[in-house]
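[1] 3D model of this:
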Amino acid sequence: MLARRKATLCLGKFLRFSVCASKSQPEKCFLQLLTPALRRHSSQSGPQHSVAIVGSGPAGYYTAQQLLKGDPGLVVDVYEKLPVPFGLVRYGVAPDHPEVKNVIHTFTQTAQNERCNFLGNIEVGRDVSLQELRNAYSAVILCYGAAEDRTLGVPGEDLPNVISAKSFVGWYNGLPEDKDLPVNLDCESAVVLGHGNVALDVARILLTPINMLEKTDISEHALDCLRRSKVKRVHLVGRRGPLQVAFTIKELREMVKLPGTRPVISPQDVQGLDKIIKDLPRPRRRLTELIHKTGTAVRPGSEEVKEWTLHFCRSPQRILTSAGGDVAGIELVVNRLQGETLESQKAVATDEREILPCGLVLRSIGYKSLPLDPSVPFSKGKNIIDNEDSRVKGEPGLYCTGWIGRGPVGVIADTMNYAFDTGRTVLQDLDNGRVARRELGCRDQLLNKLRSKAVTFEDWEKIDMAEMAAGEKIGKPREKLVNVEEMLQVACR
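    Presented below is the predicted three-dimensional model:
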């Protein structure tokens, strides 16, 4: 595998120059960093034009794929604030789910298209303004995702070892901004607040046998911490009932089958589910069947030393602290459900309270997006850009897709479909004159300005090779670089 990647990289050297060449020879035009075909596009007259995509995750590359497929005269530049591409596929997918990351092969094919360029290490708002992009490109598509997690708003949330699941995922996946996250696993019980796939991911990572994790691309600093972990019990707490959980059957099945652990679901919580299962939609029916089966199963005595528990109809009230200022537990309010239909049922607090002792709290109650620029209309209530069919309201030529357009919902397949729709919308607007096409000269001037900082896709391939080589030495598929400066040093070799 590594040998094939080296051959590919050598071929790439004939096609493009590295960023470092630009730094050592400032007089060279940044267009020399791009493919010869793109340089030909720049010198041709006619309707050649370009689109900028902000964000190199699934939404970004699926949109680029659709644009390149639909217009042979179109050039696509993908901007990314990190020196490495692929967003949540690289930093959000659990390390024990390598099959989900296979989509990177598709993204790589798109990135290697002669009309597609990756501009890593370029942050919009820091290195280039949104207005500069809009002046240089026929269209700009925002798909930078949801960068912040939702908070609980309860007393004690600022205690040490009360951590967002987003940061915890970034920590074990090697996201540079989370590599130094202070995680203390010197406790027997942890509480995960949330019943989504991310909640099950972090619970599974806490409980998975180390010998299984050692074969993944989990970051070594996290693996060292997990080796010393004393966590034996994980409580997964949700505010509504078993019919409203947001995780999928695949994730639940993995938890049920996790070696060395036992699942705990109160029979009382699943009582009566068997009578309504047949009337549920198929995906929900299969999931509910597994929840019911797990809750009613008679389990013989076993040697499992770890366990995980699903708690339903509970909401956090406050995080309890010990005399030394550490997390000691969490106080929960017991909810009852109100509403005529399953989808509309809401959790209403009762006067009943419970306390779960724990030393670690992970909140996994959702993500939210942040505004990129004051000029972009933003819905603070929904935490998305105000848009209609991906078109940003009142801003011709500006579009959005992915989580920034609809919110943090769905899986990669949902993002793909949304991104494809966005791509078709942009192509339609370019064809019918709804937005003006800009000549490539404007874009070329901007790229020359950014030449000293930008990381190309070929530079990323150097990082990719270095990570795989480091992983190979310790029996892992890769060991990610977790420091941006190290990434840039490797890219400039």
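
[2] Every contact and neighbour count from this point should use C-alpha atoms.
    Fine.

[3] ok, longest helix in the chain?
    helix 412-431 (DSSP state H).

[4] Please identify the buried residues of that one?
    Buried residues in helix 412-431, counting neighbours by 16 or more other CA atoms under 10 Å, are found at 412, 415-416, 418-427, 429-430.

[5] so which of those would you say is closest to Gln271?
    The shortest gap between Gln271 and any of the buried residues of helix 412-431 belongs to Ile412, at 33.7 Å (CA to CA).

[6] Give me the distance between the closest one and Tyr62.
    Taking CA to CA, to the nearest Å as the measure, Ile412 and Tyr62 are separated by 10 Å.

[7] Helix or strand: which one has the most centrally placed residue in the chain?
    The chain has Leu88 as the residue nearest its centroid, 2.7 Å off, counting by CA atoms, centre = their mean. Secondary structure from DSSP states H and E places Leu88 in helix 87-91.

[8] Output the contacting helices and strands for that helix.
    If you count contacts as 3 or more CA pairs under 8 Å, 6 or more residues apart in numbering; DSSP states H and E, helix 87-91 packs onto helix 58-70, helix 165-173.

[9] For the next helix or strand after it, give me every contacting residue.
    Next helix or strand after helix 87-91 toward the C-terminus (DSSP H and E): helix 103-111. The contact list for helix 103-111 (CA atoms under 8 Å, 6 or more residues apart in numbering) reads Pro58, Tyr61, Tyr62, Ala64, Gln65, Phe86, Val89, Cys116, Asn117, Phe118, Phe457.

[10] The structure of the following sequence is requested for comparison with the preceding one:
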Amino acid sequence: MTRPLRIAVVGSGPAGIYAADALLKSDVAQDPGVSIDVLERMPAPFGLIRYGVAPDHPRIKGIVTALHQVMDKPQIRLFGNVDYPADLTLDELRRFYDAVVFATGANADRELGIPGIGLEGSYGAADFVFWYDGHPDVPRTWPLTAEKVAVLGVGNVALDVARILAKTADELLPTEIPGNVHEGLKQNRAKEIHVFGRRGPAQAKFSPMELRELDHSPNIEVIVDPEDIDYDEGSIATRRGNKQADMVASTLENWAIRDVGDRPHKLYLHFFESPVEVLGEDGRVVGLRTERTELDGTGNVRGTGRFRDWDIDSVYRAVGYYSEELQKLPFDVESGTVPHDAGRVEPGLYVTGWIKRGPVGLIGHTKGDANETVASLLADHAAGEFTGAAEPEPEAVDAFLRERGVRYTTWEGWQRLDARERELGGEQGRERVKIVPREEMLDASGA
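    Sure, this is the predicted structure:
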């Protein structure tokens, strides 16, 4: 092949951009060269970095700087507001590209199969995160009338949800939250937030820094019951072998032995409480029933047969993300992933990120994941496994999308949108204010 290798990366979050970066750093980028189009269903790039990270975590959002440097490379083009498969099917992608890498992530909430989970007042964490992060495809308002809220799960998303519910709107105003989110949070009536985990402190999936940040707010009193501090041999082994788990457990221990202060919003971290039913009345949430669990020696838990009903007005499940099934790709319903061999679905078709391995691991794990997938792609290319694109000219994609009437954004368009959001922020003494409506994003991008 004498022309540059044409690659489509579907998804512009860290997984997709790291895959593009790995391709640019490979030998094939020199000979015969590589041309990469990153396709993104949103008008703006960066996936869950933009729409899945809490707005009061600018440090995590700083990874955008590194992603930006990759996307600035001349071998990469961005096609935003392009949806798979509505705007480009798999057959059409193969018409224009030698290989396709899907990096579509996991955007839906994993289901929790307990009675009452579908009652009014019961929500998926992902939907709430999309709301406060200004996702254009969710409602502009959110019901925040509950005074006592349960969050099910002990990962970082659960912490984000609990923290946003427990903070005041004015605490969050200096961040990039849109105006509609600030107005919504001003109506928030939550005074008690209860976070429930079915296992113990050593098994919590919080990041140590995220956990400690809960205590930094002048309005949040974090409370841990001393009876929830318990370890078995498996838990002790986890702490010895995992520095982060040990730091989390130590922080929780310190909180359990201190006196409860007088900050106005109480955030309780409960362990050894397994949700078994969301209680309802007249079709809406009025409580939560949990079963007390106990450690079994291995770090896992078993039920004790002792139940407790909690006075709760609303429930958020944060038990994990789940990927959408991709048309014409195999799919494992249980894991929510595409079956693969080192990222290879078949020669010319690859996956990376959460659609490949499930929604586990931090952003740093994504880079190694992308490197593995790209290695499989390059091996197939070297072995002559690619059939070759019928229309590999870059301008063929532009012409196809224009003919189909797709109003797509570009990398230059993102820079215009970025500048406009920063301009709006500057008018309010803030770094950025997100534009939410899709049409306004497209207009600001010059799509």
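
[11] sorry, back to before: matching residues in the second structure for the helix holding Leu88 of the first structure?
    Using TM-score structural alignment, helix 87-91 of the first structure corresponds to residues 47-51 of the second structure.

[12] How far does the matching stretch sit from its chain's centre?
    7 Å (CA atoms, centre = their mean, to the nearest Å).

[13] once aligned to the second structure, how far is the helix holding Leu88 of the first structure on average?
    Following the fit onto the second structure, the mean deviation recorded for helix 87-91 of the first structure is 0.4 Å by mean CA distance after the TM-score superposition for the first structure.

[14] quick revisit: Ser56 is in contact with the residue nearest to the centre of the first structure, correct?
    No. Applying CA atoms under 8 Å, one finds Leu88 of the first structure not in contact with Ser56, separated by 9.2 Å.

[15] before we move on, back to that, distance of the residue nearest to the centre of the first structure relative to Val348 of the first structure?
    34 Å.

[16] thinking again about what came up before, list the contacts for the residue nearest to the residue nearest to the centre of the first structure when sequence neighbours are not counted?
    In space, and not counting its chain neighbours, Leu88 of the first structure is closest to Gly57: 6.1 Å by CA to CA, 6 or more residues apart in numbering. If a contact means CA under 8 Å, 6+ apart, then Gly57 of the first structure has Pro85, Phe86, Gly87, Leu88, Val89, Cys143, Tyr144 as its contacts.

[17] and with 10 Å instead?
    Gly57 of the first structure sits next to 78, 80, 85-91, 104, 107, 143-145, 402, 415 when contact means CA atoms under 10 Å, 6 or more residues apart in numbering.

[18] Can you tell me which of these has the most neighbours?
    If you count neighbours using other CA atoms under 10 Å, the busiest of the contacts of Gly57 of the first structure is Gly402, which has 32 neighbours.

[19] Quick one: map that one onto the second structure.
    The alignment partner of Gly402 of the first structure in the second structure, by TM-score structural alignment, is Gly353.

[20] For its match, give me its contacts.
    By CA under 10 Å, 6+ apart, Gly353 of the second structure lies in contact with 11, 13-16, 18-19, 102-106, 337, 343, 359-361, 363, 365-370, 373.

[21] Could you report the distance from it to Lys186 of the second structure?
    36 Å.

[22] Spell out which residues are contacts of both of Leu88 and Ser56 of the first structure.
    With CA under 10 Å, 6+ apart as the test, Leu88 of the first structure and Ser56 both reach Gly145.

[23] Could you count how many residues lie near the aligned residue in the first structure for Gln244 of the second structure?
    Superposed on the first structure with TM-score structural alignment, Gln244 of the second structure falls opposite Pro283. By the criterion of other CA under 10 Å, Pro283 of the first structure has 10 neighbours.

[24] now Pro283 of the first structure, what's its secondary structure?
    helix (DSSP: H, G, I helix; E, B strand; the rest coil).

[25] That one touches Thr248, doesn't it?
    Yes. Using CA atoms under 10 Å, Pro283 of the first structure is in contact with Thr248, at 8.5 Å.

[26] Please tell me I have it right and Leu362 of the second structure contacts Ser207.
    Yes. Using CA under 10 Å, Leu362 of the second structure is in contact with Ser207, at 9.5 Å.

[27] Which one's more surrounded, the two?
    Legend: neighbour count by other CA under 10 Å for Leu362 of the second structure and Ser207, higher for Ser207 (16 against 9).

[28] Do I have it right that the more buried one meets Asp160?
    No. At 11.3 Å, Ser207 of the second structure and Asp160 do not qualify as touching, with contact defined as CA under 10 Å.

[29] and the residue lying closest to Ala203 of the first structure once chain neighbours are set aside, what is it in contact with?
    In space, and not counting its chain neighbours, Ala203 of the first structure is closest to Val234: 6.4 Å by CA to CA, 6+ apart. Residues near Val234 of the first structure by CA under 10 Å, 6+ apart: 188-192, 200, 202-204, 206-207, 263, 306-310, 358, 360-361.

[30] repeat that with 8 Å
    Going by CA under 8 Å, 6+ apart, Val234 of the first structure touches Ser189, Ala190, Val191, Val192, Ala203, Leu206, Leu207, Glu307, Trp308, Thr309.

[31] Turn the residues you listed into TSV, including neighbour count and secondary structure.
    Putting the contacts of Val234 of the first structure into TSV (neighbours: other CA atoms under 10 Å; DSSP: H, G, I helix; E, B strand; the rest coil) gives the following:
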residue	neighbour count	secondary structure
Ser189	23	strand
Ala190	25	strand
Val191	25	strand
Val192	26	strand
Ala203	22	helix
Leu206	19	helix
Leu207	23	helix
Glu307	19	strand
Trp308	24	strand
Thr309	16	strand
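
[32] so the counterpart of Gly384 of the second structure in the first structure, which of the three states?
    Correspondence of Gly384 of the second structure to the first structure, assessed by TM-score structural alignment: Gly433. Put simply, Gly433 of the first structure is coil when judged by three-state DSSP.

[33] again, but for the one 5 residues further on
    Secondary structure for Arg438 of the first structure, judged by three-state DSSP, is coil.

[34] ok, Val436 of the second structure - contacts?
    Counting by CA under 8 Å, 6+ apart, Val436 of the second structure makes contact with Gly134, His135, Pro136, Pro178.

[35] Brilliant, that's me finished.
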